Every structure is written in C-alpha cells, then in structure tokens.
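Student: Give me coordinates for this.
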Amino acid sequence: MRIAGSAMRAAAVAAGLVLVAGCGGAARGGGGKDDGAGKGERPGGPARGASATTHLKNIPEVGSALQSRIPADSRQVVAVYGEDTDSAESTVVLYEKGARGWDRKAMWAAHNGRNGWTLNHHEGDKRSPVGVFTLTDAGGVLADPGARLPYTHSPGFTPPSYWDKGTRHDFDYVVAINYNRVKGTSPLDPTRPQGQAKGGGIWMHLDHGSGTSGCVSIPKAAMTELLRALDPARHPVVVMGDKAHLSA
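Tutor: Model prediction:
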C-alpha cells in the first residue's frame, strides 16, 4: 500500500506537529554531519563476547524481561544496543529467525537520544524509550526505495527551515517505532493514544552524526537496506535500550 493524493496532503499538514514535538527536536543545535553517510558498520559491535552470529536461540545480550516481550510470531528483530544509560552512542543489528534460530544479518553504528535511555519516556526528556515495539509503517521525503512496509512518500517529512543544516536529510527515510502511536498509519500521524506528555514521534531515521531527541538514527545506506529488508509478514519489532536495561 502506498499513500498519495489527499492522504498525502493531510499527512503534510500533520507533519509540523510530529516533527516539532517528536524526534524532530534533535534538529536544533544538532551540530552533526549531513545525513550520516560516512558512518557504517561498527567493528565488533553488539557481538560483545558472543562467539556465534548464526543459529542463535535468543537475541544476544537481551535478558528475559525484554526477550519475553518479543512476539512469538516475530521473525525479524532490530536490536538497538545502547552503550550506556546516559550515552547517545549505540549499535543497530538486524536479526532474522530461521528454522535453526536467529541469524545476524546486518550491523551498523547508530545514535539514540542525546541524553541516553529511559524506562519512563516523557516529551522533551531527550532520551529514547527502552522496550520492545512493533514496526509497521515507513515513509520519507524521498521516494520509496523498495520498502516492504507501507510507505508514505511526502514532502511533509521535510524538517523546518530553522533546523540545523546538518539535519536537513534526517527524514529522507524513516521507520516509525510504535511507541505511543497508532500502528497502521503514516509516521506523520500525530495521534498519541497515551497522551501528549508521554512523547511520540519516535522513529528510525538517517543519522546526522550526533544524538537525537529520542529517535534511533543510522546511515542512509543502512536505512535503505533496512527498509528493503523489513517484511510485515515476518512481524518485525525493535528491541532497544542501553546494555544494562537490555540484559535485565
């Protein structure tokens, strides 16, 4: 399904609310690089002591608390391994489940909220929410690169002109993280079922070289690869947090 016409125009109207109140807040004073095109796979990364990357019984370094929240029918997991509770540095790994277990498919350097992570995310705290969230919707300023998730192509994703120029391409591609949002709608939908104070507009998007207002950012090439890989038939989810909360 692709969204266009009147739906696109409606999404563009709503975009300002989403971008200003959501991850878009990272743009002011971001001070980072353009779209993160220079950042790639982080050597070593989340293996962190794990000797195998294929046929894994569970997602590495994720404890029972979050492991138990991964839906039984999920066959794709995007794991975001935060360096520390108060750090904006992280690593993103794509895992897919086959007949013999979980296999690591890709790994990229990433950023999360500039203030780190939280179990109780609130609007404006500049921290990314810890948890397991479904991934059902995508979009961006640029045309669909071959996404399997429903993709909203709209100029409504364009950041406001007053944002730091280093963040102008942040939303060329995005995947909505289903934290306090209505799944099955455009990432531009500003609806927050748990209320405005709980924050929202938490996305995966292009990296600008520094922390965000709560989103997870990866390089453009990585976003393109991820969009082409995430398959609604595999019920993809993101498992995200700092290493201490992930391993609990």
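Student: Could you use CA atoms for every contact and neighbour count after this?
Tutor: Fine.
Student: Could I get the contacting residues of the most centrally placed residue in the chain?
Tutor: Central residue check for the chain by Cα atoms, centre = their mean: the C-alpha nearest the mean position is that of residue 204, 2.4 Å away. Applying Cα atoms under 8 Å, 6 or more residues apart in numbering to residue 204 gives the contacts 174-177, 215-218.
Student: To compare with the earlier structure, here is another sequence to fold:
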Amino acid sequence: MKNQRTAILASIVLAGGAAFTALAPAAQAATFNPCSAANHGRLKYSTGSASHVVFAISSGYSSNHVVVTECVKQGKSWKKVSATTGRAGTKAFARPGAKREGDGKSPTGSFTLTDAFGLGNPGTKLTYRTLHSSGDCWGSTPGESHYNDYYAAAKCRSTDEDLSATARRGPYHQAVVINYNRPNPKRGYGSAIFFHVGGVTPTAGCISIKESKLRAIMRTLVPYDRMIMGPKSALFRS
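Tutor: The predicted structure follows:
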C-alpha cells in the first residue's frame, strides 16, 4: 500500500488540509453508544477476551469519517470511556472479507490488538517497538518475505512501508497494529492496518485520531483487547 499512502500524503500537503476542516465535534458525532448497544446484544462481532474494545464506526460503507469510542469491561457489561472523531481509508470501508492490497479501504470486522510502535512507549502494556531514525519497515508486497509484518533493513523495499520515515512525518509518532490479515496473512488481502496519529485527513486503510487521544487509549490497552471497525449497519443489529 506504499504508493497509495505516498500519494495521499502528497495530496494532503498540496491541499493544506483545508478540505477537511469541517469535522463535527466529537460530542455531536457520538450520538450512538456502541458500549450500550453491545450490552443489549446488538453487536454482531465477538469481543473475545478483551477488557477494552475500541470501536471505529462510520455512517456507511462510503464514509471515511468515523467516531472512535473506547469501552471498558466492568463485570459483564461495557462502559463508555471516551469518544472522538477520526478518519478511515480514503475509499472508506470494504465489506467483510473484501479488503484487498492497495484498495484504499479499511477492513470491516473485529480484530485483536497485541503490538504497538512509535517514538517512545506512552505507557501501553501492548508489546511496544521504539522506532529508529531509519531501518524500520513493514512488508506490504504480496508474495515477498515479511508480508504484513515488521522487518529491519538498511533500506525498505520501495513497495513496503518505511515506518521510520512515516514516524518522522507524524502519523507513526504512535501506532497500534490492528491484527487484520495477520499473523497468518493471505496474499494480497491487505497489510499495514494501524491505529495511528491523525484524525483530520483520510488514510490508506488505517484508523487515525489525534495523538493525545491515541496516547490516552494506548495507556489502557493490554494484549488481545480489540478494535471493532466498520459501518454501523455492518457491526450492529437494528
């Protein structure tokens, strides 16, 4: 997904971000409470063994504006911790099972969170990798080694993610790995789906929010918490 990510970043710089300044405040956007809906049996996806679930919910498959809500398990119920606005892929969301490499869409579904990376651990209990000034890569080339996984190299393949370079630009100051199509990836089904810094402009398939909000969520996460993401109608029963 490297080429598409580069194109998106370039378009953001040229536009100065002006096209995306009309985001509604989180307090207005977060009218739907996914924590309460999960308590009432409306959630279509499993929360597994998670003690925290982060929902990224759009209004439909064509929208890349999302509300990101964190819920904490208290006894047998979920309680809302926080909510904020964010962005998904430039082409919004793929239907379940339809995500493919380079399509600009975010996957729909429920995915575990086990790993994170960035410029320094903000206090998360996820397995954390501190990035170097160079040499940190993520495989995004179907058929090549380390597809949808981290690797270190003197120079990343041109079709892979240069995590170090993206961290210097800002998006990967902090990031949580969303375990879509991993740890046993299917060739061409998509890679490098992260929960990272941003929240104003669309991504190449990741979920992004403001850095302060992301850091706060990361501090609560433990291995095998979950990200449940997609359009509201795909995630919840009416």
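Student: Just give me the match in the second structure for the residue nearest to the centre of the first structure.
Tutor: Here residue 204 of the first structure is matched to residue 195 in the second structure, going by TM-score structural alignment.
Student: just to confirm, which helix or strand has residue 50 of the first structure in it?
Tutor: If you go by DSSP states H and E, residue 50 of the first structure is not part of any helix or strand.
Student: Okay, it and residue 238 of the first structure: tell me how far apart.
Tutor: Going from residue 50 of the first structure to residue 238 of the first structure by Cα to Cα, to the nearest Å gives 20 Å.
Student: Which of the two has more residues huddled nearby?
Tutor: When residue 50 of the first structure is set against residue 238 and neighbours are counted by other Cα atoms under 10 Å, the residue ahead is residue 238, at 22 against 10.
Student: Please, which helix or strand holds the match of residue 204 of the first structure?
Tutor: Using DSSP H and E, residue 195 of the second structure falls in strand 194-197.
Student: Quick one: average offset of that strand versus the first structure, please.
Tutor: Superposed on the first structure, strand 194-197 of the second structure shows a mean distance of 0.4 Å to its aligned residues (mean Cα distance after the TM-score superposition for the first structure).
Student: Would you mind identifying the next helix or strand past that strand?
Tutor: Past strand 194-197 of the second structure, the next helix or strand by DSSP H and E is strand 207-209.
Student: Which stretch of the first structure lines up against that next one?
Tutor: With TM-score structural alignment as the criterion, strand 207-209 of the second structure aligns to 216-218.
Student: for stretch 50-69 of the second structure, same thing?
Tutor: Under TM-score structural alignment, the match for stretch 50-69 of the second structure is residues 74-93.
Student: And the strands in the second structure, which stretches?
Tutor: Ranges of strands within the second structure are 52-58, 65-74, 77-87, 109-118, 127-130, 136-138, 150-152, 161-162, 174-178, 194-197, 207-209, 225-231, based on DSSP state E.
Student: Just put those in a markdown table and tack on distance to residue 38 of the second structure.
Tutor: Below are these laid out as a markdown table (distance: least, Cα to Cα, whole Å):
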| stretch | distance to residue 38 of the second structure |
| --- | --- |
| strand 52-58 | 11 |
| strand 65-74 | 10 |
| strand 77-87 | 7 |
| strand 109-118 | 13 |
| strand 127-130 | 27 |
| strand 136-138 | 34 |
| strand 150-152 | 33 |
| strand 161-162 | 35 |
| strand 174-178 | 21 |
| strand 194-197 | 22 |
| strand 207-209 | 21 |
| strand 225-231 | 11 |
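Student: Which one of these lies nearest to residue 24 of the second structure?
Tutor: The closest of those to residue 24 of the second structure is strand 77-87. By Cα to Cα, the value is 7.8 Å.
Student: Determine the longest helix present in the first structure.
Tutor: helix 5-21 (DSSP state H).
Student: From residue 131 of the second structure, how far out is residue 168 of the second structure?
Tutor: From residue 168 of the second structure to residue 131 of the second structure the distance is 10 Å (Cα to Cα).
Student: So for the two, which residue has more residues nearby?
Tutor: Counted by other Cα under 10 Å, residue 168 of the second structure and residue 131 do not tie: residue 131 has more neighbours, with 21 against 15.
Student: The more buried one -> the first structure?
Tutor: By TM-score structural alignment, residue 131 of the second structure lines up with residue 154.
Student: Residue 80 of the second structure now?
Tutor: Under the alignment (TM-score structural alignment), residue 80 of the second structure pairs with residue 104 in the first structure.
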